[in-house]
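Q: Whatever this is, show me its structure:
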Amino acid sequence: MVVLHWLEIILFVVAVLNVVYLLMFSIASHLHLERNSSLSFVTKRIAILIPAYKEDRVIMECVASCMNQNYPTDKYDIVVISDRMKEGTDQTLSSLPVKLVNVHFENSTKAKALNFAMDQIGDLYDIAVVLDADNVIYADFLQNINNFFSTPGVRIVQAHRKAKNLNTNLSVLDAVSEEINNSIFRLGHATMGLSAALIGSGMAFNYTLFKEIMLSINAVGGFDRALELSLIKEGEKIYYLQDVDVLDEKVQSHANFSDQRRRWLSAQLHYLVEFIADVPNAVKKGNWDFCDKVFQQMSIPRIILLGVIFIISLVFSFIKWTIALKWWILFLILVLALFLAIPRTLLNKRLFVALFELPYSFLLMFCNLFRLKGANKKFIHTSHGVK
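A: Purely as a prediction, here's the structure:
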């Protein structure tokens, strides 16, 4: 009984740390974010890099949005990195004002594709924008990026990625999950003066910086985590543009959800192991940004945290109500933290219906904890195309 008593205390302390962290930055996301950017009189050269692995169904929509920019056409290039796409797709792309770079790796990764493409297109650019093939950008996207890069010291920017589709209950939950991430790990962090988290697309970098740092990135899964940790370890800061949107396709099936989250969980564990040894040196240098990012790698994924706290609360309700009470209070605080992080536009009847998918989603995530072996050693592709 003594062992169980101390195990419960340890679990509660761990849960409290995770919940308080989420609540703190969720509240911070409602504070005013100072952003100093104005119309730039310097038009920088931009390379839009779009890795496309078997993305025949969505690549044309992405390219069309890139072509429809209110930005001088001679100041940006659209670079599609075609990996295992159909010949007809490549032929269509070749007829457009697009730089088509064909790659064929035995083991494909986004890092390999980007490094190869940048070797091909040269160094005549000021900014690198990275999009996924399923992304869509608005006509003022490049102009907004150019304006923000005119701010002294800005070298890395993450735009606001939001849902392109809400056609299934799962895609609604995925959209809400991403907006919670935006509120807590991007807007909340930026408001507190910390770096925002990268998300893998809708990102913009000083071109030289990006090309140099990418040479050290050999990630199979979790490319954005490896990139983020490597940059912040070197003292770089990641800014966030809450009002510059990038539309991104949300998962529509449980199979895709499971594969995607399995990849994310594996990457989280992998990069925690890889970077945790750098924490003492970061503390010495006062690089709290890096320490914060490593803590994020240690954090319990939200859906697992929510499910585990609920189950523990329920179990103790039948064993000892005095213990259950503190767990139920913690559960309610977690729900409040997540509620505060959800945009009002998504708090509707559709979300209420979609919440019935949560138990099965939790089960898939929990099962993924036992399927992590080898997940970060091979590329796990999430198919795109709204059904």
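Q: CA atoms for contacts and neighbours, from now on please.
A: Will do.
Q: for residue 239, what are its contacts?
A: Contact criterion C-alpha atoms under 8 Å, 6 or more residues apart in numbering gives 154, 156, 157, 158, 190, 195, 196 as the residues in contact with residue 239.
Q: Among these, which ones are in strands?
A: Among the contacts of residue 239, the members found in strands (DSSP state E) are 156, 157, 158.
Q: To what extent is the last one buried, counted in neighbours?
A: When you say that, I think you mean residue 158. For residue 158, the tally of surrounding residues (other C-alpha atoms under 10 Å) stands at 28.
Q: Quick one: residues contacting it.
A: Going by C-alpha under 8 Å, 6+ apart, residue 158 touches 196, 197, 198, 199, 202, 203, 204, 238, 239, 240, 241.
Q: Just the buried ones from the residues you listed?
A: Applying a neighbour-count criterion of 16 or more other C-alpha atoms under 10 Å, the buried members of the contacts of residue 158 are 196, 197, 198, 199, 202, 203, 204, 238, 239, 240, 241.
Q: Save these as TSV, and put in secondary structure and distance to residue 18 too.
A: Compiled in TSV, those are given as follows (DSSP: H, G, I helix; E, B strand; the rest coil; distance: C-alpha to C-alpha, whole Å):
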residue	secondary structure	distance to residue 18
196	coil	18
197	coil	17
198	coil	20
199	coil	21
202	coil	27
203	strand	27
204	strand	30
238	coil	23
239	strand	24
240	strand	23
241	strand	26
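Q: Tell me where the protein has strands.
A: Counting by DSSP E, the chain has strands at residues 46-53, 76-83, 99-103, 127-130, 136-137, 156-163, 203-206, 239-248.
Q: hey, where'd the helices end up in the stretch 251-387 of the chain?
A: For the stretch 251-387 of the chain, the helices defined by DSSP state H, counting those that start in this stretch cover 254-275, 279-285, 288-298, 302-317, 321-341, 349-354, 358-368.
Q: Please generate a structure for the following sequence too, so the two can be compared:
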Amino acid sequence: MEQVLLILDWILYVLFAINILYLLVYSLASLRRNLPVPPSAIKHKRFAILIPAYREDSVIHECVYSCLDQDYPTDHFDVVVISDHMQPETNASLSALPIRLVEVHFEHSTKSKALNAAMAAIGNDYDVALILDADNVIPYNYLKDVNDLYACPGVEIVQTHRIAKNLNSDMALLDAMSEEINNTIFRLGHVKLGMSAALIGSGMAFQYDLFRDTMANIKAVGGFDRELELTLLYQGKHFHYLPETFVFDEKVQNTNDFSRQRRRWLSAQWHYCTVFARFVFRAIASRNWDFCDKMFQQLSIPRLLLLGFTFLLAFFFSFYNLFWSLKWWGIFILLVTALLIAVPRRFCTSRLAAALQGLPYTFLLMAANIFKLRGANKKFIHTSHGVVNSSNK
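A: Next up is the predicted model:
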């Protein structure tokens, strides 16, 4: 019996260690010298700012106003709101603004449907498609920064730095910290090693024709950005990153929204892992390391589950066999080190220490979601915005 347990111990250890070393390598890579700042562009590209808005009456106006208030020639960008199931009075007030309002009425709504409908309505007179969520807010110099990078040769796809708009609950703070860890490891660390940055669903810009043609073949219900990302990476496209160009995004404010959101993400991760698995060997043969790296991310253990289960296994083996436990405590320390490097210093406050007390419950929610993935990627799961759960403040 002990021999079987020993074999299982080592199988789990190797699996967990590979995941942890992956995070550590890119976390350390983020500490390398800063990325060069692109020079100011002479030519202004024409932007279509596409904002899918499903039942987003409470937040859409703030997003639109931030887009209109850009330090960029007004005749070189259009704000396009795709209104899906929003109130008539919201649509009326949006129609009074200098934007393009595209009203859609899908029986089963998805972002991919909304974006494709918008591009069919607005035509092709654009250089860049910029995708925002309805709860996003961008600073006045946002378009200028993106345009400057597009002036550099070969730039087709750009991910900007999504950052928390709100820290008004413990869950929002933890969600904001989690996203910054993702920014450090999967975007900044990657580009500093010459790899593609990960896309994140909003605050991302594409060469317009490329985005239109690619999206025409994407029918994703959930996780359209994952399908889009894997499709483009398989085509050999490279994703750039602007770490100092921020898009402010509303973080989940209660445990119910967190659980639904993560269930959607986990389901999409597993679904697209199976869909694109058949391309892995061809990608290896053609040395398409960006695609292989992304497929490894699809297969990897979600970070919170990795943290929780590594601790639990180290704790368990401390009582069963202290010698066995040493290697588990070793990789647990490496994992904590990788995460601490990736957390911005501004988060290291007494408030974070208090919020971390809720981490075990958050881990349990994530673990429970493993058993709720069936069918989650076949229906649109909406996360409400602009609503605060007072019990979680």
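Q: before we move on, back to that, save the contacts of residue 158 of structure 1 as JSON lines, and put in distance to residue 123 of structure 1 too.
A: As requested, those are exported to JSON lines (distance: C-alpha to C-alpha, whole Å):
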{"residue": "196", "distance to residue 123 of structure 1": "27"}
{"residue": "197", "distance to residue 123 of structure 1": "26"}
{"residue": "198", "distance to residue 123 of structure 1": "23"}
{"residue": "199", "distance to residue 123 of structure 1": "25"}
{"residue": "202", "distance to residue 123 of structure 1": "21"}
{"residue": "203", "distance to residue 123 of structure 1": "18"}
{"residue": "204", "distance to residue 123 of structure 1": "16"}
{"residue": "238", "distance to residue 123 of structure 1": "22"}
{"residue": "239", "distance to residue 123 of structure 1": "23"}
{"residue": "240", "distance to residue 123 of structure 1": "25"}
{"residue": "241", "distance to residue 123 of structure 1": "26"}
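Q: any idea what residue 358 of structure 2 aligns with in structure 1?
A: Using TM-score structural alignment to pair residues, one finds that residue 358 of structure 2 aligns to residue 357 in structure 1.
Q: before we move on, the earlier item: possible to save the strands of structure 1 as a markdown table with distance to residue 221 of structure 1?
A: A markdown table is the format used below for those (distance: least, C-alpha to C-alpha, whole Å):
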| stretch | distance to residue 221 of structure 1 |
| --- | --- |
| strand 46-53 | 14 |
| strand 76-83 | 17 |
| strand 99-103 | 18 |
| strand 127-130 | 16 |
| strand 136-137 | 23 |
| strand 156-163 | 19 |
| strand 203-206 | 17 |
| strand 239-248 | 19 |
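Q: Residue 27 of structure 1: which of those strands is closest?
A: Minimum separation from residue 27 of structure 1 across the strands of structure 1 (C-alpha to C-alpha) falls at strand 239-248, 15.8 Å.
Q: That closest one against structure 2, how far on average?
A: After superposition onto structure 2, the average distance of strand 239-248 of structure 1 to its aligned residues comes to 0.3 Å, using mean C-alpha distance after the TM-score superposition for structure 1.
Q: Name the residues of that strand that are buried.
A: Buried residues in strand 239-248 of structure 1, defined by neighbour count with 16+ other C-alpha under 10 Å: 239, 240, 241, 242, 244, 245, 246, 247, 248.
Q: Not counting residues beside it along the chain, what's closest to the second one?
A: Taking C-alpha to C-alpha, 6 or more residues apart in numbering as the measure, residue 240 of structure 1 lies nearest to residue 158, with 4.9 Å between them; neighbours along the chain are not counted.
Q: Would you state the helices of the stretch 101-250 of structure 2 in chain order?
A: If DSSP H, counting those that start in this stretch is used as the criterion, the helices of the stretch 101-250 of structure 2 fall at 111-122, 142-150, 170-182, 189-192, 208-215, 224-234.
Q: Which of those helices sits closest to residue 68 of structure 2?
A: Distances from residue 68 of structure 2 to each of those were compared by C-alpha to C-alpha, and the smallest falls on helix 142-150, at 10.6 Å.
Q: and the closest one with strand 77-84, angle?
A: Between helix 142-150 of structure 2 and strand 77-84, the angle comes out at 110 degrees (axes from the mean of the first three to the mean of the last three C-alpha atoms, to 10 degrees).
Q: Could you name the helices and strands sitting against helix 142-150 of structure 2?
A: Of the remaining helices and strands, those touching helix 142-150 of structure 2 by 3 or more C-alpha pairs under 8 Å, 6 or more residues apart in numbering; DSSP states H and E are strand 239-249.
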